[in-house]
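Novice: Need coordinates for the below:
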Amino acid sequence: MFVLFLFSLLLSTLLIFLNSFLGKKSQMDREKLSPFECGFDPKSSARLPFSLRFYLIALIFLIFDVEITLILPIPILMTQMNMTTMMFLSSFFLMILIIGLFHEWSQGALEWDK
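Specialist: As a prediction, this is how the structure comes out:
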């Protein structure tokens, strides 16, 4: 068993080094660094700046979307658990969500046209 392990380790290491030596390509290849535009040189830069505001709003949307998936099973769980405990837990969870939303709003993260 140990011999097979050493053989597989040696073989995989040998293949990795063989691939790195045979697969060396030029890092400064002009064709790979330029964007493809139907075989023509691009008229302008294809690398446009990315809006950080858009990224923040998308991240906030993703967080609230995941939290909604955590809220959806609450009505099903209410039939299986103690009603007061479930109401306390769901109220606490929703209060954290609302506080987070007001914090993002007060910090100006939801203002799109700044």
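
Novice: C-alpha only now, for contacts and for neighbours.
Specialist: OK.

Novice: What segments of this protein are helices?
Specialist: Using DSSP state H, the helices of the chain run over residues 2-22, 30-33, 52-71, 74-80, 83-107.

Novice: For Lys43, which of the ones you listed is the nearest?
Specialist: helix 30-33 (15.1 Å; Cα to Cα).

Novice: helices and strands around the closest one, which ones?
Specialist: When contacts are defined as 3 or more Cα pairs under 8 Å, 6 or more residues apart in numbering; DSSP states H and E, helix 30-33 sits against none of the other helices and strands.

Novice: one more, for comparison:
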Amino acid sequence: MLILSMSTFISFILPTIVMIIATTLSKKIINDREKSSPFECGFDPKSSARMPFSLRFFLIAVIFLIFDVEIALILPIVIIFKTSNIMIWTTATLFFIMVLLGGLYHEWNQGALQWAD
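Specialist: Next up, the predicted model:
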């Protein structure tokens, strides 16, 4: 019984002493404002939070996401080539690619793809 109580006492006291020593030794004397501020993906955290956002950058990002999802939709077309009717497969594939090209032409015609004016 004495061994059990001693091991319980040591298993609680020893980690407590180690944690107290670690916290006292890890205290920094100089608190650096730059290191204690949160990191915000390259933005200066001391500047105004209401800085203007580039709408053109947002449009390019949305166009990229749309075309990225459409590329993911094109990949299964190659897989189902062997198991489907060739005429239906060709018609569906050409229609899908024509819709993609029509969207790309519309974005290009509207000037959304020109980054610098």
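
Novice: one step back: can you tell me which of the helices of structure 1 comes nearest to Asp113 of structure 1?
Specialist: Across those, closest to Asp113 of structure 1 is helix 52-71 (Cα to Cα), at 9.1 Å.

Novice: residues in structure 2 aligned with the closest one?
Specialist: Residues 55-74 of structure 2 are where helix 52-71 of structure 1 aligns, taking TM-score structural alignment as the criterion.

Novice: ok, back up a step: and the helices of structure 1: which comes nearest Ser45 of structure 1?
Specialist: Closest approach to Ser45 of structure 1 among the helices of structure 1 is made by helix 30-33 (11.7 Å; Cα to Cα).

Novice: which bit of structure 2 covers the closest one?
Specialist: The counterpart of helix 30-33 of structure 1 in structure 2, counting by TM-score structural alignment, does not exist; no residue aligns.

Novice: picking up where we left off before, the match of helix 52-71 of structure 1 vs structure 1 - mean distance after superposition?
Specialist: Relative to the matching residues in structure 1, stretch 55-74 of structure 2 has an average distance of 0.3 Å after the fit, by mean Cα distance after the TM-score superposition for structure 1.
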